[in-house]
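Engineer: Below is the sequence, then the predicted model.
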Amino acid sequence: MGNDGGSIPKRRELLRLNESESQANRSKLSVKLNSWYYCSLSEEPLRYCEGKVVSDYRGRLYNKESVLKHLISKGNTPAHLKSLKDLVELRFCFKGDKILCPINKDIILDLNGENDIPAFVYLVPCGCVVSGKIAKEITKLKSKPLLCPVCNQPFEHTNVIPINPSDTTDLESRMARLRQEGLSHNLSRRHKKSRSYEGSGEPDFPKKRVMKAEKGCEADVPKPSKVIAKQIQ
């Protein structure tokens, strides 16, 4: 050995390297846990006990009250949060200080940081939170529509939102498609901008509707269609 210009690392150096790697891993875990602990807007602790934790299309967590305050006061709210339609209220399953998957109860997130962080997702529009493994198995089913395993509400495979993901590329693409369809993150219809009023402040109605009103006719009101939800036993 020797004469090759190389060197053999000593035990001390290997221990330092392992220690630095473990510290980096702990730091990453701490950052991930913070995203489960604190509101992404107000940085206050998330109020899981009140059942008012909401999420945007990027899977970030907020206290619903904090978002409401910012919307009302027109404070420094993120541009993509314009109304409550841009949020989904989440439905967690708890056991003490642990968040667990209501289907596979072995998959647990300990909010005290005593274990690794498993992948949790929620479904739109119901907001039920399950493990990523369970959601993946359900989306592989050939049955249509797909049904939430918790509340039995139908959902599309594109509306499975990972919580606190490291990559939001797919989520950005999903939101772009929804905007083109005139939908919000929670799949409700976005309001169109109201027409500007002219003259005396009266709304600018279409001429046909004005003529009907002058003749004393009632405006045509479309009747709601009956929707029969398919349920899979």
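Structural biologist: Nice, thanks for sending it over.
Engineer: Every contact and neighbour count from this point should use C-alpha atoms.
Structural biologist: Fine.
Engineer: can you give me the strands for this structure?
Structural biologist: If DSSP state E is used as the criterion, the strands of the chain fall at 53-55, 61-63, 88-89, 94-95, 98-100, 108-110, 120-123, 129-131, 146-147, 154-155, 160-162.
Engineer: tell me what the second one is packed against?
Structural biologist: Strand 61-63 makes packing contacts with strand 53-55 when contacts are defined by 3 or more CA pairs under 8 Å, 6 or more residues apart in numbering; DSSP states H and E.
Engineer: From the chain's centroid, how far away is stretch 149-156?
Structural biologist: For stretch 149-156, the separation from the chain centroid amounts to 16 Å (computed by CA atoms, centre = their mean, to the nearest Å).
Engineer: what about versus this one:
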Amino acid sequence: MGNDGGSIPKRIELVKEKQKEVRPDQNAMKIATWFFCALSKRPLQDPVVACALGKLYNKDAIIEYLLNKNAYGDGDIICSHISNMKDVQSLKLAANPAFKETNGASIAHFDQGMVSRFICPITMKEMNGKLKFVYLNTCGCVFSEQGLKEVPSSTCIQCGKSFNQENVITINPSPVEQEKLKTDLEEKKTKAKEKKEKKKNKVAKQESGEVIAESSSSNAPNNKRKRENNSDEDPKQSPSKKPSIKSEVGVTANNTNSSTSVNCGIGGNSVTAVVNQKVQEHLVNTSSKTKQSKAIRSIYSKKKDDSVTESYLVRGTFNRYAA
């Protein structure tokens, strides 16, 4: 420890201090997120797409990832929320006329003088991460947030499609904003899944109801035949279901005239009642028009030459021996 010809340790060698957190260079992070594809790490080139979290990708890289999930090593971490092309929005970017192709551009050789490929069509500011940019998920047009506020409108000034504040998505948001967007995205997916399941169950119920209706309609003729057979074979069927017809016709003749009376009882059948009424009228007419014989008329008729000498026993009677 001393006076022995050895070395004297320093405090840094004896006391272990907490290591300082290594923070990435913010400028390098901006270059990586605004100039390069988040998945393939290649420079952004048209066509460019963006996801619901605001990350930028080359379209061909997303297609490769969807065809082969192992095409990129960290694909399942970066874009696990992308399952098809409907989960991304194609962007309509305004080209920067001041941009020139440079060979060997990479994150390792960046500088603050890098020129972006794209600009805001309203303010003509470059999309390099220094200003906040947004896109509309209804049409895919890209503007700077400042330029969109300077021209307040409910329709896109480039394509004319209507939009609201919910359709404005921030490009490359901060980690806090990104977490909020991720939560909102998960809620939307859950609601969409529940809605899809409800619709599927409703369709299944409708199909099952149609099958039951078809089966019942196909069995209806058989059930009808069974009911008819049962009604024919059942002697104890209620009288209300069997039609009852009772008719009584009486014809009475007296000394002066003859009359006919017809009494008909029909259970709720108007047609039969009309027929019986016609029969009654016919019988009355025919009975009244029946011709009486001379012998019958002579009994009830009074003769002019009747004399008092005749006996009451033979008066008005037919006698072949009478003069």
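Structural biologist: In hand now; what should we look at? The model shown is predicted, which means the values in this text are computed figures rather than measured ones.
Engineer: what's the TM between chain one and chain two?
Structural biologist: Remark: TM-score between the superposed chains equals 0.58 [TM-score structural alignment, normalised by the length of the first structure]; 164 aligned residues with a CA RMSD of 3.4 Å.
Engineer: Let me have the strands of the first structure in a markdown table, adding distance to Tyr37 of the first structure and mean neighbour count as columns.
Structural biologist: Written out in a markdown table, the entries for these read as follows (distance: least, CA to CA, whole Å; neighbours: other CA atoms under 10 Å):
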| stretch | distance to Tyr37 of the first structure | mean neighbour count |
| --- | --- | --- |
| strand 53-55 | 11 | 24 |
| strand 61-63 | 9 | 26 |
| strand 88-89 | 16 | 24 |
| strand 94-95 | 14 | 12 |
| strand 98-100 | 12 | 19 |
| strand 108-110 | 11 | 21 |
| strand 120-123 | 15 | 25 |
| strand 129-131 | 16 | 27 |
| strand 146-147 | 29 | 20 |
| strand 154-155 | 28 | 18 |
| strand 160-162 | 16 | 24 |
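Engineer: Pro206 of the first structure: which of those strands is closest?
Structural biologist: Of all the strands of the first structure, it is strand 88-89 that lies closest to Pro206 of the first structure, at 35.8 Å by CA to CA.
Engineer: what about that closest one, how far off from the second structure?
Structural biologist: Relative to the second structure, and after both are superposed, strand 88-89 of the first structure has an average distance of 0.5 Å to its aligned residues, where the measure is mean CA distance after the TM-score superposition for the first structure.
Engineer: measure the corresponding residue of the second structure for Ile99 of the first structure to Pro97 of the second structure for me?
Structural biologist: Across the two structures, Ile99 of the first structure finds its equivalent in Phe118 of the second structure, going by TM-score structural alignment. For Phe118 of the second structure, the distance to Pro97 of the second structure equals 9 Å [CA to CA, to the nearest Å].
Engineer: With Ser162 of the second structure instead?
Structural biologist: When distances are taken as CA to CA, Ser162 of the second structure and Pro97 of the second structure turn out to be 28 Å apart.
Engineer: what does Asn70 of the second structure give?
Structural biologist: Counting by CA to CA, the gap between Asn70 of the second structure and Pro97 of the second structure amounts to 37 Å.
Engineer: The match of Ile99 of the first structure against Lys92, yeah?
Structural biologist: No. Taking CA atoms under 8 Å as the definition, Phe118 of the second structure is not a contact partner of Lys92, at 10.0 Å.
Engineer: ok, and the closest non-adjacent residue to the residue mapped onto Tyr38 of the first structure from the second structure?
Structural biologist: Alignment note (TM-score structural alignment): Tyr38 of the first structure maps to Phe36 of the second structure. Residue nearest to Phe36 of the second structure in three dimensions, not counting chain neighbours: Pro43, with 4.2 Å by CA to CA, 6 or more residues apart in numbering.
Engineer: what about the one you found, neighbour count?
Structural biologist: For Pro43 of the second structure, the neighbour count with other CA atoms under 10 Å is 18.
Engineer: And the helices in the first structure?
Structural biologist: Residue ranges of the helices in the first structure, as given by DSSP state H, are 11-37, 64-73, 132-139, 169-180, 207-214.
Engineer: In the second structure, what range does the second one match?
Structural biologist: Right, helix 64-73 of the first structure. Residues 59-68 of the second structure are the counterpart of helix 64-73 of the first structure, counting by TM-score structural alignment.
Engineer: Identify the residues contacting that stretch?
Structural biologist: Residues outside stretch 59-68 of the second structure that contact it (CA atoms under 8 Å, 6 or more residues apart in numbering): Leu39, Ser40, Asp46, Pro47, Val48, Val49, Ala71, Tyr72, Gly75, Ser83, Asn84, Met85.
Engineer: Neighbour-wise, which one of those residues leads?
Structural biologist: Busiest of the contacts of stretch 59-68 of the second structure [other CA under 10 Å] is Val49, holding 25 neighbours.
Engineer: Need the residue closest to the centroid of the second structure.
Structural biologist: Central residue check for the second structure by CA atoms, centre = their mean: the C-alpha nearest the mean position is that of Lys199, 7.0 Å away.
Engineer: returning to that earlier point: state the distance from the match of Tyr38 of the first structure to Lys246 of the second structure.
Structural biologist: Counting by CA to CA, the gap between Phe36 of the second structure and Lys246 of the second structure amounts to 104 Å.
Engineer: same question, Ile77 of the second structure
Structural biologist: Counting by CA to CA - Ile77 of the second structure and Lys246 of the second structure are separated by 94 Å.
Engineer: and what of Lys224 of the second structure?
Structural biologist: Taking CA to CA, one finds Lys224 of the second structure at 30 Å from Lys246 of the second structure.
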